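Undergrad: Any chance you can model this:
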Amino acid sequence: MRLDEIDSLHLDIMKELGNIGAGSAATSLSQILNRKVEMNVPSAALVGFNDLLKSFGNEEMVVLGIMLIIEGDIDGSMICILPKVTAGVMLSALLGKTYTEDTVFDEMDFSASKEIGNIIVSAYVNSLASMTGFNIRVSEPFATIDMAASILSVPMAVLGSQSDKVLFMESYITCDGMELGGHCIMLPTLESYHKIMKALGM
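TA: Okay, here's the model as predicted:
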């Protein structure tokens, strides 16, 4: 099966995996931020690069990107994309600092951002490992501030050799009822996706 042959049943399974991970991530974030954090039911979709960029609104908008490489029984990557203002809200809760759109992130800000990204990705990975029995490791987080198109170009280029479309899951995060507009995208390789489906009895 090629990636572009994935049907709605496969997407529903990935959505359920994402939903479990989102719940765990929200619980962990609530504890570390001391705020009520919620993540809505993620959607799973098969989209091309341009459509993926449209999901972020303005592709030239400056965002915080946190990426981790997934290795072990499956391979791929996971990316958390947060508008800079959204990142400021979460970092303010964590560090007690004030952030604006013009704030230049320092080493402490990036370190805290990596911690947030690691919490989110670990929750997704742990739920996936629990349901499949896979041994999955994640790399140290990479964090950068850039345009959404630039941040997504690297993993899209790698996976583009397999298909002109990619499978991704997204979720929106709210903090104390405030819609933060973040996205979390999981990008398994095609071989890894097949392993996941087989482990789940598909």
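Undergrad: alpha carbons only for contacts and neighbour counts from here, please
TA: Noted.
Undergrad: Show me where this structure has its helices.
TA: 8-33, 49-54, 84-95, 107-132, 148-159, 190-199 (DSSP state H).
Undergrad: wait, which of these is closest to I74?
TA: Evaluated over those, closeness to I74 peaks at helix 190-199, with 4.8 Å, by Cα to Cα.
Undergrad: Give the buried residues for that closest one.
TA: Neighbour counts over helix 190-199 (16 or more other Cα atoms under 10 Å) mark L190, S192, Y193, H194, K195, I196 as buried.
Undergrad: how many neighbours does the residue nearest to the second one when sequence neighbours are not counted have?
TA: Across the structure, with Cα to Cα, 6 or more residues apart in numbering as the measure, the residue nearest S192 apart from its sequence neighbours is I74 (4.8 Å). Other residues lying near I74 total 21 when counted by other Cα atoms under 10 Å.
Undergrad: Pull the contacting residues for I74.
TA: Shown in contact with I74 (Cα atoms under 8 Å, 6 or more residues apart in numbering): F134, I136, P188, T189, E191, S192, Y193, K195, I196.
Undergrad: want to put them side by side, so please do this one too:
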Amino acid sequence: MNSQSYTAIQTDALKELANIGGGNAATAIAHLVSRIIHMNVPRIDILDYAEVFSGIMAEDEDVVAVNLQMLGDGQGSFLFVTPPEHARVLAKLMLPKGMPLVDELEDSALCELVNIIVSSYLHAVSRLTDLLLISSVPALTRDMFGAVLSSTYLESGQYDDQIMIIRNEFLYEGTRVDSALYFIPRPGVLEGLFNKLGL
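TA: Presented below is the predicted three-dimensional model:
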């Protein structure tokens, strides 16, 4: 199922939720690190599993990925993906200037960043729908994109075939940092969300 399976109003609602969540995330990160962070209006795509590799990213591209589970009144899996060189920039953003960036510290900083982003999105949805949505502890991996995405499916066979992709673009001190947040919902989760929003 692709984004054309949803009405324009439903797609706009998803974009607005992502916009609110992204703005909340940028504000929370800026307060945490005491620096000005900009996050552009995210782009939303809803694609079938196979379409991701043909239209978004090649299977053999190296990535850094952080996975979190959505728990509570709706279940699904969030997968934050970024190239290794951008992962280092995002990690540095979270740390005091001048602090040496060893691997363990980089991973921890990136996990905290993704935790803030996902929590901000879930908080935005919860406020508008009265759903209780929480996220699990983040887990980071470094691998090829195809392996990372397919393992998410293999670990949880109840997930739907469709993927909602929120493409984020951070602007920090003149540097553009690209990333994407993949949401793989359990069957019926997006439909339940639309019902709560009266769509």
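Undergrad: What value does the TM-score take for this pair?
TA: TM-score of the superposed chains, computed with TM-score structural alignment, normalised by the length of structure 2, equals 0.85; 196 aligned residues with a Cα RMSD of 2.6 Å.
Undergrad: Could you dump the helices of structure 1 into CSV with distance to E179 of structure 1 added?
TA: Output for the helices of structure 1, formatted as CSV (distance: least, Cα to Cα, whole Å):
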stretch, distance to E179 of structure 1
helix 8-33, 14
helix 49-54, 19
helix 84-95, 9
helix 107-132, 17
helix 148-159, 19
helix 190-199, 31
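Undergrad: what about the longest strand in structure 1?
TA: Criterion DSSP state E: the longest strand present in structure 1 is strand 62-72.
Undergrad: so that strand versus helix 84-95, what angle?
TA: Computed with axes from the mean of the first three to the mean of the last three Cα atoms, to 10 degrees, the direction of strand 62-72 of structure 1 lies at 70 degrees from that of helix 84-95.
Undergrad: So which bit of structure 2 is strand 62-72 of structure 1 matched to?
TA: The aligned range for strand 62-72 of structure 1 in structure 2 is 62-72, by TM-score structural alignment.
Undergrad: From the chain's centroid, how far away is that stretch?
TA: How far stretch 62-72 of structure 2 lies from its chain's middle: 8 Å, per Cα atoms, centre = their mean, to the nearest Å.
Undergrad: on average, how far is it from the matching bit in structure 1?
TA: In this overlay with structure 1, the average offset of stretch 62-72 of structure 2 from its partner residues is 0.9 Å by mean Cα distance after the TM-score superposition for structure 1.
Undergrad: For that stretch, give me every contacting residue.
TA: The contact list for stretch 62-72 of structure 2 (Cα under 8 Å, 6+ apart) reads 75-84, 87, 111, 114-115, 132-145, 148.
Undergrad: Which ones among those map onto strands?
TA: Members of those lying in strands (criterion: DSSP E): 76-82, 133-135, 139-144.
Undergrad: And the buried ones among those, selectable in ChimeraX?
TA: Applying 16+ other Cα under 10 Å to those, the buried members can be selected in ChimeraX as follows:
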select :76,77,78,79,80,81,82,133,134,135,139,140,142,144
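Undergrad: Taking the ones in strands among the contacts of stretch 62-72 of structure 2, tell me the two that lie furthest apart.
TA: With Cα to Cα as the measure, no two of those lie farther apart than L133 and M144, at 29.4 Å.
Undergrad: Generate TSV for the buried residues of helix 190-199 of structure 1, with distance to S130 of structure 1 as supplementary columns.
TA: Output for the buried residues of helix 190-199 of structure 1, formatted as TSV (distance: Cα to Cα, whole Å):
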residue	distance to S130 of structure 1
L190	20
S192	16
Y193	16
H194	17
K195	14
I196	12
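Undergrad: Pick out whichever of the residues you listed sits closest to K54 of structure 1.
TA: So of the buried residues of helix 190-199 of structure 1, ranked by how close each gets to K54 of structure 1 (Cα to Cα), first place is L190, at 23.2 Å.
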